[in-house]
Structure formats: C-alpha cells, structure tokens
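Q: What follows is a predicted protein model with its sequence.
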Amino acid sequence: MWTLYPDIKSDGKTALDVLKNTLKEKKINSVYVDSKIRLGRGIKASKNDFVTKMRGVKTKDELERIKKAIKQSDAGQEFARNLVECGEGLTEREVRTEIDYFMGRNGIQENSFTTIIASGPNAAHSHHSNTNRKLKSGDPVICDFGVFWDGYCSDITRTYFVNGEPSDELKEIYHVVLKANELSTHELKVGNSGHKIDKAGRDFIRSKGYGRNFVHGTGHGFGLEIHEFPSLTYKSKVIAKESMAVTIEPGIYIPGKGGVRIEDDVLVKGDKPQVLTKAKKDLY
C-alpha cells in the first residue's frame, strides 16, 4: 500500500492496535519503511531499499505539489535577482532575510532548507553558511533556496552579479556552467544512467579547464525531502525512470574569487526531459 494521506478511524484503540489489526485484515506480512525511520526495540527489519526507490518515482498528485513548490521558488528567484543586482552594501544575511520575508508574504510557511546566499569569494564554497559580508560591485552571488508546498519541496539555485557587472573570467565561467547544465539535462532520459547524466556536463566543464573546480555531483532526487533517491554522480549506476524528479546543478568554484552554480528541477519524461524551473538563467 502507498498513500499520501491514510484514512484511519479509531474507536479509542492505540495507533499500534489499529496498525496491527489492519495488517492482519489485509493479510500483510511485510511492511516497508523508509531507511531513515528509527524502529523501536524488538522490531525485526531486513535491509531493503524498496521504499527509497519507490519514492524516487513520483505520482501525479506528488508532481502537482512539487510544481506548486517550484512556482513559489521561481517567484522568489525573480525577487532575489532584482534585490542582488541592486544590492551593493547589503550583507548576505540581510539578503537571506529579505528573500525569506518575501516568500512568507506569498504564503510560504516553511523553507525546504536554510536559504543560502554566498557572495564574492564566499561563492567558492559549494555549501556556504551565510555571513555578514557585504555585497560588492561585480560580486557573484549564489542564491540557493527552496520551499515546501503541501508536504513537497523545491530546490533551485541561480547566480547573480551585483550591479550586473561580472569580470571576464566569471562571465566565462557562467557560460560554461550554463552549458553544462543544458548538456546534463539533455541526457536526463529514461534508460540513461546517473553516470551518463553526470558525465555530459562534467566532461564539458573539464574540457574548459575547470574539472577540478566542479566538486560535487550533478544532481539528486527531491520530494518529501530535499535530498532523495536517485543520486546523479560520476559513480552512479542508477537508471533514470519515467516521472523521476531530480535536480541538475553543475557548478564551478574558484578559491579566493567566487563561483557559479545553476540548478534546475527537472522531470524525467521519456526522451524529452521537462525543466520545471522557470526562473531566468540569462546573464543580464
């Protein structure tokens, strides 16, 4: 059985009593639970990734919720872009606060993770913690955030430039990352391996001399949680299946200078992947 909202009626019995009776009535001998759930003492469990893999393929109802979460994040990215490009002098924490406040005014009650704002040399850290560093003209500013909508989340990253004035080097890096994003997205087809999807963008980045500066996997699944099956890395043997929802997020990080990451939420749909994210990716 797989249900989003189980309809359980109780006549005063405990939840465990209801569960035991239901399993007995349905003649269910095995129950699959997510591997992250901690079971009580005395409960026997065999290791099996059935639930993990099942959650990787989204139902129609799940996708509707995911798309609504993405729509809210898209609006947040448009706000973030306008804020950052005119935000010289603001701190990373102030930018984060403004974005979160904007999202809250639009009905969002919970972020899917702490909003990440990484500016200037801080953008060279793929997983940055916000600081009081002030934005300077020409800074790259990585804006990575997502929201929950009806239990399902989004995860989108864009890189903007303060005053819209990147250096020639950062401009080149931006276009390399954008192309890598497109190449990996193109390979997100039913039957392709996670390795092949990762390799498409990674090989292009390597060909431009930035191979050592792409320090994480290309993407991951998302849904009820921000990081789910499948994982799209150079070691991944997972095969893409219809209706998997994953991120495609290549990045280049240059110590002391900054970095660029562009992340989309994408749906596996036959041999024509559907980019669900609508936030702009043009440089200006």
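A: Arrived safely.

Q: CA atoms for contacts and neighbours, from now on please.
A: Noted.

Q: tell me which element the nearest residue to residue 182 once chain neighbours are set aside falls in.
A: Closest residue to residue 182 apart from its sequence neighbours, by Cα to Cα, 6 or more residues apart in numbering: residue 201 at 7.7 Å. Using DSSP states H and E, residue 201 sits within helix 194-207.

Q: Same check on residue 16?
A: helix 15-25.

Q: How about that helix, which residues are buried there?
A: residue 18 (16 or more other Cα atoms under 10 Å).

Q: Name the next helix or strand downstream of it, please.
A: helix 50-56.

Q: Give the other helices and strands that that next one contacts.
A: Helix 50-56 sits against strand 228-232, with contacts defined as 3 or more Cα pairs under 8 Å, 6 or more residues apart in numbering; DSSP states H and E.

Q: tell me the angle the strand it packs on makes with helix 194-207.
A: 50 degrees (axes from the mean of the first three to the mean of the last three Cα atoms, to 10 degrees).

Q: also this one, for the comparison:
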Amino acid sequence: MNKNKYIYLLMLPGILFFIVFKFGPMWGLLISFQDYSPFAGFWGSEWVGLKHFTEMFQSEQFYIMLRNTFLINIFNLVFYFPLPIVLALMLNEVRHGLYKRIHQSIVYMPHFLSWVVVASMTFFVLSTDIGIVNKVLYTLGFKPIAFLSQPQYFWALLTAQNIWKDAGWGTIIFLASIAGVDPTRYEAAVVDGAGRWRQIYHITLPAIRPTILILFILRFGHMADVGFEQLLLMMNPLVNSVADVFDTYAYNQGILRGQTSVGVAVGMFKGVIGLILVTTANYVVKKLGHDGIY
C-alpha cells in the first residue's frame, strides 16, 4: 500500500464516485418490493413482495416494450456499432496532420449537441409542412412523406440520429487503440509488399480486436437500455406502438403517476437483464478463444 500510495490516490476519485453514485443508492432497489409512499417513508410503506414485477410481466404492454427495446438496440448494434470502427480506420489513414485534426473535430462536434437540438433539427429536415426533404419531394412532383408520424420509419430514424450524433465520438477509443500498434509492423509489411488494405486487414484490425470485443460485450449488456431523452422527444401518439420502451414506461408510471415502486421495479428488471446479457456475451467470447472483460 505504501509503495503504490500515489496510484491509490489517483484511483480515489473514481472509487468515491462509484461508492456514492452507484453502490450507495442500491439500497433503494428495496422500494420495488413495497407500495412506497413518500408520506409514509421507506420504513412506513407496506411490503408487497413481487407484486409489481408480477403485474409488469402479466401486462400486455410488457411484450410491446420488450420488443421495441430489443429491436431498437439490435438496429443500433447492426448499423451503428461498426461505423466508429470504420470511421477510425479511415481517419487513421489520413496522413496530413492538420487535415486529420479538422476532420476529427467535425465528426466529434455533433456529440456535444443536446437531444433537444438534434430533435429540432430532425423536425426541421423531415416534418411534413416545413421539412426540407418534403419540400424537395413536393418540388419534384412527389407527395410529402410523414416520416415523423409513421411507425415504419421510427426505428430507422432513431438509428440514423445515433449514427449522426455519436459515431464520430465513438472513434476516440478505437483511434487510441490504433495508436498503440507498433509502427515497425507496418514497416515490415511494406517491405513484404503489403498495400494499405492488407496492412489494415492483417495488422490494424487484429491489433484492435480486443478493444472491439470488450466494447461489444459492454454494448450487449445495454440491450435493455434505450436513450430516454431521444425517445421522449421523438415519440408522439401516432408512433407509440413502436416507441414505448421500459424507460418511458418507468417515467410515465414512476414520475407522472407517482408510482415510485413501479418505476424502481422496471429499473431493477433492466439491471438484471443487462447483467445476464453481459455475462452471456463474455462467456461466448471466451469460448471462441478471445479475452473477455473478466
């Protein structure tokens, strides 16, 4: 301890963060087994066991939320997850330093916009009455398309927003991993006559494979999570059938209707599902001969 005291000192802020904001509040999960009332308090509220979980599982809305949550995340996993990898490989191939930094800044910038701004921009581009896309379609003689109020477009729209907003930011970890590749390996490949594509395929991709697998496992563990702010801003009564997820249900029940125990039960269910999924993904990855997260 004394020998590594400065390392422990550097770790202290992170440890305190997890204790105060992650582990400390976990006692609140007990509220999901109560009919919690703010007036009665934690100790005065009635214990009801698994009542809220049973009602949630028996509700017809549960299967709609389960379908929407997982399909939205599958769209993101298939279409969004590979893009930061591809973008990082492309940025790594840019040799002009200033040109590279400018493009990195451009692709990072959307990440710092709030979802309110992104939703407003989406409305400005795709709405039926003032949307730029529909104005162009009308000019060309086509009928306007109600992108924002037709359920068949909703999941694709959410995925496109995530790609535009966060694909560039997601390249940071991959670029850092690529920067750790030994340059002599590329020099040896050039001597052997390998072009840029072969260098990427045989050197860069294998070098960043552990990073890709770790992020994939962690991403898989968030299959029960959907961006709440994004959905709350984009959903409307016409698309509720494909937009209602566990997060919006917890908000409606726990905040708007004051059923705190129901909201906590939904959060606990999501946490258990995430734990199962991340453990399963880690097990499969290790069975395939790769290193997992533990």
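A: Received it, and whenever you're ready, just let me know what you need. Model, not experiment: these values are computed from the prediction.

Q: Can you calculate the TM-score here?
A: With the length set by TM-score structural alignment, normalised by the length of the first structure, the two chains reach a TM-score of 0.28; 132 aligned residues with a Cα RMSD of 6.4 Å.

Q: what packs against the helix or strand just after the helix holding residue 201 of the first structure?
A: Downstream of helix 194-207 of the first structure, the first helix or strand assigned by DSSP H and E is strand 219-221. Counting by 3+ Cα pairs under 8 Å, 6+ apart, the packing neighbours recorded for strand 219-221 of the first structure are strand 228-232, strand 245-248.

Q: if you set the cut-off to 10 Å instead, what comes out?
A: Other elements packing on strand 219-221 of the first structure under the criterion 3 or more Cα pairs under 10 Å, 6 or more residues apart in numbering; DSSP states H and E are helix 50-56, helix 194-207, strand 228-232, strand 245-248, strand 264-267.

Q: Need the winner for burial among the ones you listed.
A: strand 245-248 (a mean of 30; mean count of other Cα atoms under 10 Å).

Q: Can you point out the buried residues in the next helix or strand after that strand?
A: Using DSSP H and E, the next helix or strand after strand 245-248 of the first structure towards the C-terminus is strand 251-254. Along strand 251-254 of the first structure, these residues count as buried under the neighbour rule (16+ other Cα under 10 Å): 251, 252, 253, 254.

Q: Dump these into JSON lines; add distance to residue 53 of the first structure as well.
A: Below are those laid out as JSON lines (distance: Cα to Cα, whole Å):
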{"residue": "251", "distance to residue 53 of the first structure": "27"}
{"residue": "252", "distance to residue 53 of the first structure": "30"}
{"residue": "253", "distance to residue 53 of the first structure": "32"}
{"residue": "254", "distance to residue 53 of the first structure": "35"}
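
Q: Please identify which of those residues is nearest to residue 22 of the first structure.
A: When these are compared for distance to residue 22 of the first structure (Cα to Cα), residue 251 wins out at 48.5 Å.

Q: gap between the closest one and residue 61 of the first structure?
A: For residue 251 of the first structure, the distance to residue 61 of the first structure equals 31 Å [Cα to Cα, to the nearest Å].

Q: the strands in the stretch 51-200 of the first structure, which residues?
A: 116-119, 140-145, 148-149, 152-153, 156-161 (DSSP state E, counting those that start in this stretch).

Q: swap that for the second structure, sorry
A: All strands of the second structure, identified by DSSP state E, fall at 34-35, 46-47.

Q: Pretty sure residue 259 of the first structure sits in a strand.
A: Yes: applying DSSP: H, G, I helix; E, B strand; the rest coil, one finds residue 259 of the first structure inside a strand.

Q: And it, how far from residue 186 of the first structure?
A: Counting by Cα to Cα, the gap from residue 259 of the first structure to residue 186 of the first structure is 23 Å.

Q: Which residue of the two possesses the greater neighbour count?
A: Set side by side, residue 259 of the first structure and residue 186 show more neighbours around residue 259, with 30 against 16, by other Cα atoms under 10 Å.

Q: That one and residue 158 touch, don't they?
A: No: if you go by Cα atoms under 10 Å, residue 259 of the first structure and residue 158 don't touch, sitting 11.2 Å apart.

Q: Now do the shared contacts for the two.
A: Shared contacts of residue 259 of the first structure and residue 158 (Cα atoms under 10 Å, 6 or more residues apart in numbering): 141, 142.

Q: sorry, back to before: nearest to residue 71 of the second structure, out of the strands of the second structure?
A: Nearest of the strands of the second structure (Cα to Cα): strand 34-35, 31.4 Å.

Q: other SSEs contacting that closest one?
A: helix 41-44, strand 46-47, helix 51-58, helix 260-287.

Q: Let me have these in JSON lines, extended by mean neighbour count.
A: Supplementary listing: these in JSON lines, determined by neighbours: other Cα atoms under 10 Å:
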{"stretch": "helix 41-44", "mean neighbour count": "12"}
{"stretch": "strand 46-47", "mean neighbour count": "16"}
{"stretch": "helix 51-58", "mean neighbour count": "14"}
{"stretch": "helix 260-287", "mean neighbour count": "18"}
